[in-house]
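Chemist: A predicted structure for the sequence below; I have some questions about it.
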Amino acid sequence: MKQGPRRDQFVDIRRAPRVQTPRASRAGSSGVFSVNCGTNEGQAHSNPDNVVAAPGVVNGAHHIHDYVGNLDTDAFSTDETLTAAGTTCTNGDKSAYFWPVLRLRSGQDDSERAGQSKVDGNVGSVVEPSSVKLQFLGNARGKVRAMPQFLRMATGDAKSATNGLTNANALWSCSGFQSRGFTDKYPLCPRGSQVLRVLNFAGCWDGQNTDSANHRTHVSFADKRTGQCPQGTVAIPQLRMTLSYRVPARALAFALDSFPEQGHDPVTDHGDFINVMGQRLMRQAVTAINSGRRR
């Protein structure tokens, strides 16, 4: 088990590099479709499974995930059980949205999973996000088309501390400082500012597959400079999760749950998504995004 986090991984947000975003063209789609699914109040839906990366494996993540949206999500979820389940989303979206929890390291874990979490090296009290913003964005170069139902996606790499940065996609920032962000550092935020985790998912799809062996190659990211989707792919609504937390602006005060060998490295931040929107709701999302509206 790797020890961590390290004191030098906590850095003032004002020292973070600027976040680069492509400039939208006239042909681009600038609308935003938002979904309100709550914050997983009281840890009502959490487990150490990952049905996207490790279906059928109990404790497959070796860290606790927060869930919003679909109420069925665990290691054994199927398209059928997800469709039949309820949801926390106010517009009826049954999609599954999940991410690893953040903890106060000095806190006490009184949950029924505390023993297993301790074995996996994840200790402290889980911090409930003060807000969870789920947004579907457009493409800087063109219109988006509907994503297929049951499309599965992961962003970031939960093992990037050992795998390297190829698939790392963490973005740590602070409210009021969103133009700056770290990939491999925890931000220390000024008084009154909250820690932000921004999880950007792929916005380009191969047009055929809802999943792939590594849960990545059926989707891809647009070019960071131009916003253009790779050849042979089509633009779809790009999911962005923004998680806000009130935590002390002090080194070592908080940390991300992680696999035992990852040492709570901030670069391992990641998220997962399964699209279980109905066709009507997806059409509403596409229309809003392509017409430049916010809803």
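Modeler: Cool, got the structure. The structure presented is a predicted model; accordingly, all values stated were derived computationally and were not measured. Numbers count the residues shown, from 1 in each chain.

Chemist: going forward, measure contacts and count neighbours with C-alpha atoms only.
Modeler: OK.

Chemist: Quick one: the strands in the stretch 151-295 of the chain, in order.
Modeler: Here the stretch 151-295 of the chain has its strands, by DSSP state E, counting those that start in this stretch, at 152-156, 172-174, 186-188, 195-200, 204-205, 219-220, 234-235, 238-245, 254-256, 270-274.

Chemist: take a look at this one as well, against the first:
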Amino acid sequence: MGRNTRKRRMPLATKIVAGAAALTVGGGGLVWANFYASAHEDHSGHNRTRSAAAQVATIDCPDVGQKIRDVPDRARGEVDGELATMDSQITNAYQRLATTRRAQAGDAQFVQNSILGPLKDRRKAIIDRIQLEINRAGGKADDNLDELAACQGRPADQVQNGDGQNGGGQNGDGQMDDGQNQGGDGGDGGDGGDGGDDNGNGVAGPVADDFVDINDVQPNTRDSRNGLAADGDGGSTGTFTTDCGVNENNLFNSDNLIAAPGVDNGAHHTHDYVGNQDNDAFSSDEDLANADTSCQNQGDKSTYYWPVLRLQDGTQEFDANDQGGGAEGNIGKILKPAEAQIRFVGSRQGDVVAMPKFLRIITGDAKSFTNGDANANTSWSCSGFEDRQVTDKYPLCPDGSQVLRTVNFQSCWDGQNIDSANHRDHMAFVQEDGSCANGFQAVPQLQIRLAYDIPTPTVENGQVQNPYAVDSFPEQLHKPITDHNDFINVMDEDLMNEVVDCINRGEDCQ
């Protein structure tokens, strides 16, 4: 599979992950099964699963970007760049964690002294620069941001509590499986691991506990996050559907134009793009407005993007050695949706107003495994089982049933801004009665439904073979709760007015 991108990325200087990814190509499922089994067999008179669980499985850092509010416009570029650097620091620290298992086993203070301590110092320096940039641009930086510099190591058996500090799940206890520690046999750290649990691919996650049989999910138990179209006499009940394909043009990259503009590999995972065909970190609003589009309606040059799904079957994709791909633990065959349904719906309380051009919306949270589930939003399900939705599990679907990945965006706009400092505050979900709070205005709600033909993974005796997983930041361990979706409105004025009129008239248009 090729890719359509303006840049060529250099591989991250981390040998262990890319090397392990290459190893799976030769051995396929055999390497997977043997590696995983070795981590759970009882050797030398002790149970290695229990000892592995005592290790730090991932790194949990406070999300500085979510705490920033008052950032003057002229400082936002610099602040976004600093936050992207902070993400790179976490990625590098996590990969150091993954390649020093032997040293950790011999020194109880190794993680703190060699990984977390230096990471805190580096984060503190960036926070200081962020505060300086905000104040220099005329804003007032939060003096308490320094409290967010320290990160923690999270053991594999630590339970999530969903309080916004440690991630949590909807349909399980969120407990990290013993198979989530990432091992190695060399790499930058030089001391490698000796059987760390990693599911056999050389990268952490997903593991058996990340999957659930759809038949075991209780119907109608998940909050739909305003997912139903408007109903009632006062609502705007129409819909507008735009057909933009399923990324037939192979437009992939690991940038994030919204959260990390101007930063190469700002997402640390690969995205699918449909709609606008000029999507990378360096695209300006003018670039987007002048670009081609994959949408059938050429007036819709909006960009719709999401992290790719991969089948961890040993396939070496085009990005097997690249940042955002195999060099950061995102390995296996990229799975394109069989169908991508993109539609806009109305408000239960009344008419909607037009979205401003270049409005940016992020929904879900790429870091929700460590941030907590407050912003988690994607629903996972199976065709034929749409009344059974999960957020923190990948569904195991029966033969003939597609994996469904659905997201409903925020639909209340502050009426002024196309973006905000944390890329969230200018948008909100409706209240329980369907109205917008705080003087926000209802805009058409974007809903995206992706359907995939995926061979059902096999889960037996606590092991999963040929799992599928969403691309993620390395330290997020490919958890389903980290799924997210991004949108930039680049519809021309006439088309946006048509969308609004159609929805407010109660018609179904496309």
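Modeler: Thanks, I have it. Predicted, not measured: the structure shown is a model, and the values here were computed from it.

Chemist: closest to Leu137 of structure 1 out of the strands of the stretch 151-295 of structure 1?
Modeler: Closest to Leu137 of structure 1 of the strands of the stretch 151-295 of structure 1 is strand 238-245 (CA to CA; 4.9 Å).

Chemist: which bit of structure 2 covers the closest one?
Modeler: The alignment of strand 238-245 of structure 1 onto structure 2 (TM-score structural alignment) spans residues 445-452.

Chemist: which position in structure 2 aligns with Ser131 of structure 1?
Modeler: Matched by TM-score structural alignment, Ser131 of structure 1 corresponds to Glu339 in structure 2.

Chemist: Burial check on the spatially closest residue to its match that is not a sequence neighbour, number of neighbours?
Modeler: Leaving aside its chain neighbours, Glu339 of structure 2 sits nearest to Ala451 (5.2 Å; criterion: CA to CA, 6 or more residues apart in numbering). Residues near Ala451 of structure 2, counting by other CA atoms under 10 Å, number 20.

Chemist: Ala451 of structure 2 is in contact with Leu335, isn't it?
Modeler: No. With contact defined as CA atoms under 8 Å, Ala451 of structure 2 does not reach Leu335; the gap is 10.4 Å.

Chemist: how close does Gly142 of structure 1 get to Gln279 of structure 1?
Modeler: 21 Å (CA to CA, to the nearest Å).

Chemist: Mind checking which of those two has more residues around it?
Modeler: Neighbours per residue, other CA under 10 Å: of Gly142 of structure 1 and Gln279, the larger number sits with Gly142, 21 against 13.

Chemist: any idea which helix or strand carries that one?
Modeler: Using DSSP states H and E, Gly142 of structure 1 maps to neither a helix nor a strand.

Chemist: Who are the contact partners of the aligned partner of it in structure 2?
Modeler: When structure 2 is aligned by TM-score structural alignment, Gly142 of structure 1 is paired with Gly350. Gly350 of structure 2 sits next to Gly234, Gly235, Ser236, Asn504 when contact means CA atoms under 8 Å, 6 or more residues apart in numbering.

Chemist: What is the nearest of those residues to Cys295 of structure 2?
Modeler: Asn504 (22.8 Å).

Chemist: Quick one: map that closest one onto structure 1.
Modeler: By TM-score structural alignment, Asn504 of structure 2 lines up with Asn290.
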